[in-house]
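1. this is the structure alone, sequence omitted:
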C-alpha cells in the first residue's frame, strides 16, 4: 500500500492512498460471503450460490460498496500510521477507483491535530502560598458548622423570610387551566433557594402561617415545557407552616456533638489545621491553573472546530455523569433550569476551547522537555485505581484497554508530570504583588479591546463604501 500526505491549509490536508489489487480481491471475497447469505436464486439453497453464477446474475459491481466498507477502515488506519498524522475529525473520503483486478485508489480530506508554537513557559509568575487562617475565616467555618447542625423550629407568630422553610399547598394554572406538575400539597420550600420559577419565592416572603395568596409568575422563554414557555401563570398558595433554622450554641457540648474533641478550644484548633490544609491544596490548584492558562495564552495555535466540538460533548457527558452520581440526570437538570442541551453546549464552548488549547500546549512542552510517562508510573496509577475499586491492577488495565482508555491514562500521567515541571520552574511572587500585576494587565487590555472594536467598525464601514461603489 502507498500513502502520501499533503497539507493544503492550516490543519487540513489530503491523504492519498493506493491499495494493491490483491487486497481488493480479498475484500470482494469477504463481501461475497456476506451478501450470498441473504439472496435467493432459483435452484440453489440460500448461501450456496456459486460466485460465477452470482456475478453473472447480479454483476460483480453489486459487491463493490460492501467491499469498500470492509476495506476502507482498515487501509485508512494503516495510511494514518504510515504518514504519521493525527486526525481529529472524520475524514471526507473520495473514492477515485475501485474495480475487480485493479488497485483501490481514494483521497481523504483530513483535519489533523494543529501545530503548536510555544511561547514562554519557564519562569511564569505565580502567587506565593499563603496558608494562614484568620480569625474571621475560622469564625465563618464555625458558623457553617452551626448551620449544618441547626434544627428547624416552627415559627407561629412571625412572617416568612429568606432562609426559612415554608410548608405550602400550591395549585397553578395558565389562563385558568391547570397544567401538569403545577399542583402539590404540604410541599417544603426553602425561600431563597431559587428552586422555583423566578419570582415565586419572593412573593411568598412576608406571608404568615395560614395566609393565602395568588402568586403570579412568568415561565422563562427557554422553559423545557414548550406549552408553558413564556406564559404567565397564577399559583394559589396556602401557607401551612413556617420553619426557621435555630443554630446550636458554640460551646463544649457543641464540640462533643460534632467532633471527637471534648472542648470547643480543642475543636477550633483542629478546625484551623483543616482550614490550613484546605488552603494549601486550593492554593496549589490555583497556581497550577494560573500556570497552565498562562503558558496556553503565550503559545500560538489554531484549533480546529472539530476538536472544540468534541471537547464540548465530553464535558456534557461528564456533567451528566456527575448529575447521575447525585441522583439526577441531564434531562431533569434541563427541566429544572429551563435550558436546552444546545444552551448548555453554548455555555461550555469557551471552556472547551481553553481545555483543548491548554492540553495541546502541555503536550508540546512535554515533547520539548522530553518528559515521558514511564511504565512504572502507569503501573502505580493502575495500582491506586485498583485499591480504590477493590480490584487487581490487571483487571483495571483490561477494563481500560477494552474501553480504549488505556492511552488516556498515559496522557493523564504525562500532563500531570508536565504541570509539575512548570510548577518547579515557576517564579513565586508575593500574593499582593501578583494581584496588582494582574489588575494592571486587565486594565491595559481594555483600551486594546476598544481599539480593536473601533478598527473592526472602520473596516466594516470601508467595506460598505466599496460595495456601494
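-> Looks like it came in fine. Values in this document were obtained by computation on a predicted structure and should not be read as measured data.
2. C-alpha from now on. contacts and neighbour counts both.
-> Fine.
3. in which helix or strand does the residue nearest to the spatial centre of the chain reside?
-> Nearest to the mean C-alpha position of the chain, by C-alpha atoms, centre = their mean, lies residue 315 at 1.5 Å. Assigning secondary structure by DSSP states H and E places residue 315 in helix 305-325.
4. picking up where we left off before, show me what contacts the residue nearest to the centre of the chain?
-> Residue 315 makes contact with 348, 352, according to C-alpha atoms under 8 Å, 6 or more residues apart in numbering.
5. cutoff 10 Å now
-> 309, 321, 344-345, 348-349, 351-352 (C-alpha atoms under 10 Å, 6 or more residues apart in numbering).
6. check it against this one:
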C-alpha cells in the first residue's frame, strides 16, 4: 500500500494512497456476499448468487463502490500512522484512479495539527496575584450567618433602612396594567437594591397599608428597558434583630464554643478559597505563557467552525433571556461596543483552539494516558457540578457518545497539570505558589471520591476505544 503526503499548507495535507487489487480482495468478497444476501434472483438460493451474476445484473461498479468504502477507512488509518499525522477533522476523500483488477488510487485532503516545537516546561514561568485574606471578608461571612439566624418582629412604624417589608407592586404604562410588573406579597429588605430603581426611596417612610407611586425602568419582560409607572403598597413592616457576634452565637451557628474559634475557622475556609482561586489562576497563566511563545496558525476551517458555534451559542442565550447584545452590555456595565464584544469572542475562540492543540501535543510527548480511575473521577466531579449523580452522568455519556470527547478533555487536563507542575509559578511579591490544590487531572480542589456506579460505567467506556465516523469515498 504505497502512500505519499503532499503538504498543502501548515495545517493541511493531501494523502495519496494506492491499493492493489490483491489488498482489495477481502473487501470485494465481502461486498459480493452482502449483495448476494440482499437480492433475490430466480434459480439461485438466497446468499448463493455467484459474483458473475451479480456483475451482470447490477454492474461491477456497484460492487467496487461497496468494496472501496469498506477498505478505505483502514487504508486511510494506516497512512495516517505511517506518516505520523494528527488529523483534526474528517478527510475529504476522492477516488482518483480505478483500474479494475489492477489498482485503486484515492486521495484524502485533511486538516492536521500544524508542526511546532513545545518549550522546555521547566523554563516556563508565570506570575499570579498574591494570597490575601482581608478581615472584612471574614466579617462579611459572620454577618451573613447573623442574618441567617436573625429574627423578625412586626414594627408598628414607618419602614426604615434595613427593615423587611412585605409589599405589592402594580405596574402601568399608558394607564394599562402590566402583568410582568405586577406582584403581591413580596418580601424585600429596604436598602438592598437590585429590584427596581427608586423602590428604596418609595418604601422608606411608608407604614403598613400605605402606598406610593414612582417611575422606574423595567428590568425584565417584553418591555425591558422602558419606563413604567409603579405603585408600591406596604402590607407589613418587620424589624430584623440580629444576634450579637459572641460566644453564644458561635455555639448556636457552629460547632465551636467561642467566637474566636469560629472566626479562625472561617478565616481558614476563606484562605482555602483564595488558594483555590490562586491555583486556577496559576494554571491559566502558565498555559497563556506557553501559548504566547508559540507562533503557529490555527487551522482556518476549525477556527471558522468554533467561532460560528460560539456566536450561535451566545445569540441563543441572549434570545432565551429576552435580551439584545446591546442591552446585555449595558446591564453588565461593559465598556464595549457590540463589534468589540464579537472581536473579543473571536480572539478567545482562537486562543482556546490554540490551547487545545498545545495540550494535545504535550499529551503525546508526555505519553499521557487515560484509565478507568481518571474517567470515574471525571464523572463524579461532573455530578457535583451539575447537582446530579455519577450514575446519571455515566448514562448521559454513553447515550450521547461523549466518551471520546470526555477522555480527550481528561487527557488535556492531565497534560496541563504536568506542564504547571514543571513550570515556575510565583506571586507578584516573589513568593513561590503552593499548587497542592491542582489535581493530577488539571482540575482545582480536593480529590473527588469514587462512586461504584461511575466506576462501573467508566470501566465499560474504557473498554471501548473512542472512534470517529469512518471516511467514505
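-> Alright, I've got the coordinates. Small disclaimer: the values here were computed from a predicted structure and weren't measured.
7. TM-score of the superposition?
-> Remark: TM-score between the superposed chains equals 0.63 [TM-score structural alignment, normalised by the length of structure 1]; 398 aligned residues with a C-alpha RMSD of 5.3 Å.
8. okay if I get the contacts of residue 315 of structure 1 as TSV plus neighbour count?
-> As requested, the contacts of residue 315 of structure 1 are arranged in TSV below (neighbours: other C-alpha atoms under 10 Å):
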residue	neighbour count
309	17
321	15
344	14
345	16
348	18
349	17
351	14
352	22
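9. restricted to helices, list these.
-> Using DSSP state H, 309, 321, 344-345, 348-349, 351-352 are the members of these that sit in helices.
10. Three-state assignment for residue 373 of structure 1, please.
-> The three-state assignment at residue 373 of structure 1 reads coil, by DSSP: H, G, I helix; E, B strand; the rest coil.
11. test my guess that it contacts residue 367.
-> No - contact status for residue 373 of structure 1 versus residue 367: not in contact, 11.5 Å apart, counting by C-alpha atoms under 10 Å.
12. identify the contacts common to those two.
-> Taking C-alpha under 10 Å, 6+ apart as the criterion, residue 373 of structure 1 and residue 367 both touch residue 418.
13. in the helix holding residue 315 of structure 1, what counts as buried?
-> 307-309, 311-312, 315-316, 320, 323 (16 or more other C-alpha atoms under 10 Å).
14. show me the contacts for residue 368 of structure 2.
-> Residues near residue 368 of structure 2 by C-alpha under 10 Å, 6+ apart: 360, 362, 410-415, 418.
15. swap in residue 378 of structure 1?
-> With the criterion set at C-alpha under 10 Å, 6+ apart, residue 378 of structure 1 makes contact with 384, 397, 406, 409-414.
16. dump those to a markdown table, plus secondary structure and neighbour count.
-> Listed next are the contacts of residue 378 of structure 1 as a markdown table, based on DSSP: H, G, I helix; E, B strand; the rest coil; neighbours: other C-alpha atoms under 10 Å:
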| residue | secondary structure | neighbour count |
| --- | --- | --- |
| 384 | helix | 14 |
| 397 | helix | 20 |
| 406 | helix | 18 |
| 409 | helix | 17 |
| 410 | helix | 17 |
| 411 | helix | 17 |
| 412 | helix | 15 |
| 413 | helix | 16 |
| 414 | helix | 21 |
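17. from those residues, which is closest to residue 122 of structure 1?
-> Within the set of those, residue 414 lies nearest residue 122 of structure 1; the separation is 17.6 Å, counting by C-alpha to C-alpha.
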